[in-house]
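>>> Sequence below, structure please.
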Amino acid sequence: MISSPFPQPQVPPGTVSADLAGKHVIVTGVAGGIGGCVARHFAAAGAHVSAADIREQALRAVVEDIKSTGASIQAIPVDISNPDSVRAMTDAARTAFGPVDILVHAAAIDAPRGLAWELDDSHWQRIINVDLNGSFWCAKSVIPEMIEKRQGRIILISSVSAKIGSASTSCAYNAAKSGVIGMVIGLAKQLEQHNVLVNAVAPGSIGTGEPMIEEEITFEVANYPLPIVGPDPVARACLYLAGSGGSWTSGSVLNVSGGRLHGW
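Here you go, the predicted model:
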């Protein structure tokens, strides 16, 4: 995880949850700020965690740290832009902990800088392939078994960038994160009848990810009414959607942005 320019309070994970104890969750992007925080919270809640990321060394470091607390967690390398790799990830998760109850998909390329007309074609293709297509491959890999057992939760991490543009951020990122929300709406409609609930969480800037330049830090501080405190609120939103609190929530976008975006 990259050091944050913002204060990052150390909020302890919650205690074991009756909702999540013994559940099997796949969390992607665990080498990053949001995914790593989500994995810690679900592990602390008593879930079996299959933790995945393409950055294998960083992934294993996070997993070993979580495992030292006595948690039930395993590391699975994955390239979410490759559907074969995603299927292999899900197969490995099932082998270790059985059927998948919950997917929290946080893996993505962070918002890259760049003006649309100055970026080459491969930039657009890569952002869309990782941030949008990767979300679909991961969701698709767990859907059949969730339908079969008539139970499951799929939580995809989008972004306020689905609604808010930036003069310095690549519009490919806006397009991909908007696409994730469209995907959630479509999947939710198809899966509700099978008791599989699909929702999105849309974070604002959490102070991790790609390092910010001074002007960007100044802008973020000025435009977030609530202090930027790191990924913990995003992880707690995922816990809510995965537990009994989210049992009547489907096709929604949970705005967790410190007041940066109002409504949705």
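>>> can we go C-alpha only for contacts and neighbour counts from here?
Fine.
>>> helices or strands next to the longest helix seen in the chain in the packing?
Longest helix of the chain, by residue count under DSSP state H: helix 171-191. If you count contacts as 3 or more CA pairs under 8 Å, 6 or more residues apart in numbering; DSSP states H and E, helix 171-191 packs onto helix 121-127, helix 134-149, strand 152-157, strand 196-203.
>>> Between strand 196-203 and that helix, find me the angle.
Calculated by axes from the mean of the first three to the mean of the last three CA atoms, to 10 degrees, helix 171-191 forms an angle of 160 degrees with strand 196-203.
>>> Centre of the chain to helix 171-191, how far?
Helix 171-191 sits 13 Å away from the centroid of its parent chain (CA atoms, centre = their mean, to the nearest Å).
>>> for comparison, sequence B:
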Amino acid sequence: MYDFTGKTAVVTGAASGIGAVIAHELAASGATVIVSDLQAEGCDQTVTAIMDKGGKALAFAADVSDPSSMEALVAFAEAETGALHLAVNNAGIGGAQAPVGEYPLEAWQQVMDVNLNGVFYAMRYQIPAMERAGGGAIVNMASILGSVGFANSSAYVASKHAIVGLTKTAAIEYAQKSVRINAVGPGFVETPLLTKNLSQDMLDGLAGLHPMGRIGKPEEVSALTCFLLSDRASFITGSYHLVDGGYTSP
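Sure, this is the predicted structure:
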């Protein structure tokens, strides 16, 4: 559907779930994908799976909450492939479940370090690299909870709202420098992180929150993400796009 031949893409949180599916779709469309995650073994597994299908991929274990790690990731992409053109900042954590008045301070800081600071650190080094390459595109993975609240998830909700604001601001700053930056807001999606921690009754309850009556699939998020990275979205920047089965509509 898209032609990313000759392009290098970095995908964080790509060891499994949405990130892995995006990495596969980008590689299938011709990109060389730098598969990054905190878990080195998971990176290697995603890379092997991509290469088994004839795609091009390299693994780089990195911690998005560490700015030096994000700097090294971008430097690796440029050193190994010559340039960086595309990025999906997908890594994130859910955090503790508690009301605001009882939320653990350490858990709050951890969510902010990964979900929000991690996106900022990534873009801090991705954007200059894309300018050196003559332009590029970034998708930051927000959530439906970047636009609505959700009880007992204050840190996660706050971080995702902040990602939307950060995305819009960066998009304005680089709109005339050939770097497009957008955010995607998935609803609840069928990933190992979700399904391994919830019973079937709980999953059914989450499905019922979506007017379509089901939770989403990683491929549905990947389809939107890859479109936004492609030249077909050449006039789209600074936008926040939902893929949520109608969750935010009522």
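>>> TM-score of the superposed pair?
For these two chains in superposition, a TM-score of 0.93 is obtained (TM-score structural alignment, normalised by the length of structure 2); 246 aligned residues with a CA RMSD of 1.6 Å.
>>> can you pull the buried residues of the longest helix of structure 1?
Buried residues in helix 171-191 of structure 1, defined by neighbour count with 16 or more other CA atoms under 10 Å: 171-181, 183-185, 187-188, 191.
>>> Please tell me how far the residue most central in space within structure 2 sits from residue 182 of structure 2.
Centroid-nearest residue in structure 2, with CA atoms, centre = their mean: residue 90, separated by 1.9 Å. Look at residue 90 of structure 2 and residue 182 of structure 2: by CA to CA, to the nearest Å, they are 12 Å apart.
>>> The longest helix of structure 1: average distance to aligned residues in structure 2?
On superposition with structure 2, the mean distance recorded for helix 171-191 of structure 1 (mean CA distance after the TM-score superposition for structure 1) is 0.4 Å.
>>> what range in structure 2 matches that helix?
Here helix 171-191 of structure 1 aligns to structure 2 at residues 154-174, judged by TM-score structural alignment.
>>> What is the aligned counterpart of residue 231 of structure 1 in structure 2?
Checking with TM-score structural alignment, residue 231 of structure 1 has residue 218 as its match.
>>> Which residue, other than its chain neighbours, is closest to that match?
residue 18 (4.8 Å; CA to CA, 6 or more residues apart in numbering).
>>> Let me know whether my guess that that neighbour is in a helix holds.
Yes. Counting by DSSP: H, G, I helix; E, B strand; the rest coil, residue 18 of structure 2 is found in a helix.
>>> Is it in contact with residue 223, as I believe?
No. With contact defined as CA atoms under 8 Å, residue 18 of structure 2 does not reach residue 223; the gap is 10.6 Å.
>>> Show me which of the two is the more surrounded one.
Using other CA atoms under 10 Å as the criterion, residue 18 of structure 2 and residue 223 rank with residue 18 on top: 25 against 16.
>>> ok, the alignment partner in structure 1 of that one to residue 142 of structure 1 distance?
Counting by TM-score structural alignment, residue 18 of structure 2 corresponds to residue 34 in structure 1. Computed as CA to CA, the residue 34 of structure 1 to residue 142 of structure 1 distance reads 21 Å.
>>> Against residue 52 of structure 2, how distant is the residue nearest to residue 218 of structure 2?
Taking CA to CA, one finds residue 18 of structure 2 at 19 Å from residue 52 of structure 2.
>>> Do a quick rundown of the strands in structure 2.
8-11, 32-37, 56-61, 86-89, 136-141, 179-186, 240-243 (DSSP state E).
>>> Let's have those strands in TSV, adding mean neighbour count and distance to residue 106 of structure 2.
Listed next are these as TSV, based on neighbours: other CA atoms under 10 Å; distance: least, CA to CA, whole Å:
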stretch	mean neighbour count	distance to residue 106 of structure 2
strand 8-11	27	27
strand 32-37	29	22
strand 56-61	22	24
strand 86-89	27	23
strand 136-141	27	23
strand 179-186	27	26
strand 240-243	22	29
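>>> Those strands: which one's closest to residue 25 of structure 2?
Ranking the strands of structure 2 by their distance to residue 25 of structure 2 (criterion: CA to CA) puts strand 32-37 first, at 9.8 Å.
>>> So which elements touch that closest one?
Partner elements for strand 32-37 of structure 2 (3+ CA pairs under 8 Å, 6+ apart): strand 8-11, helix 17-28, helix 40-52, strand 56-61.
>>> roughly how far out does the first one sit from the chain middle?
Which is strand 8-11 of structure 2. Distance, centroid of strand 8-11 of structure 2 to centroid of chain: 11 Å (CA atoms, centre = their mean).
>>> How about the third one?
Between the mean C-alpha point of helix 40-52 of structure 2 and the mean C-alpha point of its chain there is a distance of 18 Å (CA atoms, centre = their mean).
>>> Strand 32-37 and that one, what's the angle between them?
Here the directions of helix 40-52 of structure 2 and strand 32-37 differ by 160 degrees (the same axes, to 10 degrees).
>>> quick one: helix 40-52 of structure 2 aligns where in structure 1?
With TM-score structural alignment applied, helix 40-52 of structure 2 matches the range 56-68 in structure 1.
>>> Name the residues of that stretch that come out as buried.
For stretch 56-68 of structure 1, by 16+ other CA under 10 Å, it's 56, 59, 60, 62, 63, 66.
>>> Tell me how many other residues crowd residue 206 of structure 2.
The number of residues near residue 206 of structure 2, taken as other CA under 10 Å, comes to 17.
>>> so it makes contact with residue 215?
Yes. With contact defined as CA under 8 Å, residue 206 of structure 2 reaches residue 215; the gap is 7.1 Å.
>>> Which neighbours do the two have in common?
Listed as contacting both residue 206 of structure 2 and residue 215 by CA atoms under 8 Å, 6 or more residues apart in numbering are residue 188.
>>> sorry, back to before: quick one, which of the helices and strands packed on helix 171-191 of structure 1 is nearest to residue 78 of structure 1?
helix 134-149 (10.3 Å).
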